[in-house]
Each structure stands twice: as structure tokens, then as C-alpha cells.
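**Student:** Sequence unavailable; structure follows:
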């Protein structure tokens, strides 16, 4: 398991070059429903944290790597595999969320929930992820 986590962290670091705002929003618009609300909420938390001016560059690099991994069409578990395709994406996003949690404030969560509601409606439960980053 530890070896798998290390591989995922290495992949996150390499994946940063794949991040762009255009690719990010295009992937979200196309795959939000398939990825599921947990993955999308994690992605949005990272994205909105990236936009904060007071977040250190090293933290932003972690976020860009995780978002780049999400955008990357080829990853450890192909996204098109029904039921498990976004498992590795959620793992990568979870690692990044844990590392940047101290920069995720109520404003970030509110923005992420508002955007999340556009795809999934207002009844999405974000409690599990919120507990992990508090």
C-alpha cells in the first residue's frame, strides 16, 4: 500500500505539466456526473484554493500536480472503467487535499459547493470530505 501511495505521489508531481484552466473546466464539464460528487468536490476545493493569492508556491505546485493528474487521460486506473475509473483520481486528490487542508477555508468550501450544485443539485452531502480536511 505504501509503495502504491509513493507511486501516486510521484505521478502527481509529474502530472502538473498537464494542468491548464481550459483543460480543467472541459474535463469537469464533460465528466462531472461520471466522476461523481466526491471527486468533483475535491477537485473544486483544490481549484479554488489554487486561486487564493496567499497560498505558497509549493502548495500551489501540489495542487497543480493533483489537478493535472485529474486531467491526464492516461492514469493508473483508466477513467472509463465503470465503478472504479476515478478511484486513483480520488486518491491523488485526497493526498493533495490533506497537504493543503490548512488553506481551505469556509469561502473556498462555499464556492466549491455552489459550483457542485450546478451539476448535482443542492442535496449533495460533502460531509465526508469536509471531515477529512478539518
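**Tutor:** That came through, no problem. This structure is a prediction, so every number in the text was calculated from the model and none was measured. Residues are numbered from 1 along each chain as shown.

**Student:** alpha carbons only for contacts and neighbour counts from here, please
**Tutor:** Noted.

**Student:** Helices along the chain, start to end?
**Tutor:** With DSSP state H as the criterion, the chain has helices at 2-15, 21-35, 37-50, 57-71, 87-100, 106-120, 127-133.

**Student:** center of this structure, which residue is that?
**Tutor:** residue 43 (2.7 Å; CA atoms, centre = their mean).

**Student:** if I read this right, that one contacts residue 65, doesn't it?
**Tutor:** No. Using CA atoms under 8 Å, residue 43 is not in contact with residue 65, being 11.6 Å away.

**Student:** and the gap between the residue nearest to residue 23 when sequence neighbours are not counted and residue 21?
**Tutor:** Nearest in space to residue 23, with sequence neighbours left out and distances taken as CA to CA, 6 or more residues apart in numbering, is residue 71 at 6.7 Å. Residue 71 is 10 Å from residue 21, where distance means CA to CA, to the nearest Å.

**Student:** Equivalent analysis for residue 3, please.
**Tutor:** Taking CA to CA, one finds residue 3 at 31 Å from residue 21.

**Student:** now residue 110
**Tutor:** For residue 110 relative to residue 21 (CA to CA), the value is 20 Å.

**Student:** Equivalent analysis for residue 12, please.
**Tutor:** 17 Å.

**Student:** Neighbour count: these two, which is higher?
**Tutor:** Each of residue 12 and residue 21 has its neighbours counted (other CA atoms under 10 Å); residue 12 has more, 26 against 11.

**Student:** Chain neighbours aside, what residue packs nearest to that one?
**Tutor:** Leaving aside its chain neighbours, residue 12 sits nearest to residue 65 (4.7 Å; criterion: CA to CA, 6+ apart).

**Student:** Second structure follows, compare the two:
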């Protein structure tokens, strides 16, 4: 595909998708969520995405699965996660250095909105998964030295 058509397609995708700026806009994406696509996307981008983005994605995933999380909070969480897994969004994920910034923004907005449902149990579940992927010291800037560690190791 020529660069002209690629840029045109990216502009069209950005116009269609846009970046959600409110919790209500996040909820509009909820019906696009797929748990299989979520884990697939994480397995492909977790190292490039970094600890903070993956942590927020896992918090939302586990908080949405709690039985006491109300429907509006689940819709907000699944909306942000759906935006994360969408192949086309406001900033293409493959752009080095900035590709996942819009996804991080959507996840951060959702975490702030449903923070009362991101309790210690949710954080423990996420921490266990994060330690398996990034290593136990990753939070402190020392990633795992195991080159074979990855999301598929704990699925």
C-alpha cells in the first residue's frame, strides 16, 4: 500500500474511532470487547506497552469481573479495554514512542472513574500476573532477566 493511501486510511480510522474523553464515551466501546482479543493484544504488546499500561489494563479486567461491580462500572472498564484492543484508534499502535499513548489515556480515565472497584484483591491479581510477565522487581525499573517470560506463560 502506498504511503498516501496508508495515511488516508489512518486519518479515516482516527475520525471514526476518535479518542474517548469521558466515561460515557468509553462505555460506547464496551460492546466491542472480547476477552480473547484482550489477552492476544496484551501478549503482543506487553513489553512495548510497559508496566503502567499493562497494570491499568489488568486492573480494569479484574475489576470488571468482580460480582459486586455495578453494570455502569463494568461498561466503563470494558469500553476502555475495547478501545485498547481496537485495531484502529486515534493514534496507530505501531507508531514508535507514541502509538499507545491514547490507549493509556483511555485506560487511565477508566481507572479513575471506577477506582472504588479497583480494590486490594484486584491489585493482587494484577500484581501476580505482572510479576510473572515483567519479573518481581519490574515495578522498580528492573525488568525480568528471563528472555522467555511472557504473557503466555501464565494464561
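**Tutor:** Alright, I've got the coordinates. None of these values were measured; they are calculated from a predicted model.

**Student:** Would you give the TM-score for this superposition?
**Tutor:** Remark: TM-score between the superposed chains equals 0.84 [TM-score structural alignment, normalised by the length of the first structure]; 123 aligned residues with a CA RMSD of 1.9 Å.

**Student:** give the contact list for the counterpart of the residue nearest to residue 23 of the first structure in the second structure.
**Tutor:** Counting by TM-score structural alignment, residue 71 of the first structure corresponds to residue 85 in the second structure. If a contact means CA atoms under 8 Å, 6 or more residues apart in numbering, then residue 85 of the second structure has 33, 37, 38, 41 as its contacts.

**Student:** Quick one: map the second one onto the first structure.
**Tutor:** Using TM-score structural alignment as the criterion, residue 37 of the second structure maps onto residue 23 of the first structure.

**Student:** Quick one: neighbours of its match, just the number.
**Tutor:** Counted with other CA under 10 Å, residue 23 of the first structure comes out at 15.

**Student:** Just put the contacts of residue 85 of the second structure in JSON lines and tack on distance to residue 95 of the second structure.
**Tutor:** As requested, those are exported to JSON lines (distance: CA to CA, whole Å):
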{"residue": "33", "distance to residue 95 of the second structure": "23"}
{"residue": "37", "distance to residue 95 of the second structure": "20"}
{"residue": "38", "distance to residue 95 of the second structure": "20"}
{"residue": "41", "distance to residue 95 of the second structure": "16"}
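
**Student:** Shared with the first structure, which of those?
**Tutor:** Contacts conserved in the first structure for the contacts of residue 85 of the second structure, using both residues aligned by TM-score structural alignment, their matches' CA atoms under 8 Å: 33, 37, 38, 41.

**Student:** could you flag which of the residues you listed are buried?
**Tutor:** 33, 37, 38 (16 or more other CA atoms under 10 Å).

**Student:** Could you check how far the second one is from residue 83 of the second structure?
**Tutor:** The spacing between residue 37 of the second structure and residue 83 of the second structure, counted by CA to CA, is 11 Å.

**Student:** what's the answer for the last one, then?
**Tutor:** Look at residue 38 of the second structure and residue 83 of the second structure: by CA to CA, they are 10 Å apart.

**Student:** And for the first one?
**Tutor:** Per CA to CA, residue 33 of the second structure is found 8 Å from residue 83 of the second structure.

**Student:** Residue 113 of the first structure corresponds to which position in the second structure?
**Tutor:** So residue 113 of the first structure corresponds to residue 127, using TM-score structural alignment.

**Student:** Please apply the same query to residue 52 of the first structure.
**Tutor:** Using TM-score structural alignment, residue 52 of the first structure lines up with residue 66 in the second structure.

**Student:** can you tell me how far its match sits from residue 125 of the second structure?
**Tutor:** Residue 66 of the second structure is 12 Å from residue 125 of the second structure, where distance means CA to CA.

**Student:** Could you do residue 37 of the second structure as well?
**Tutor:** Taking CA to CA, one finds residue 37 of the second structure at 20 Å from residue 125 of the second structure.

**Student:** now residue 86 of the second structure
**Tutor:** For residue 86 of the second structure, the distance to residue 125 of the second structure - CA to CA - is 24 Å.

**Student:** If you count surrounding residues, which of the two has more?
**Tutor:** Using other CA under 10 Å as the criterion, residue 86 of the second structure and residue 125 rank with residue 86 on top: 18 against 14.
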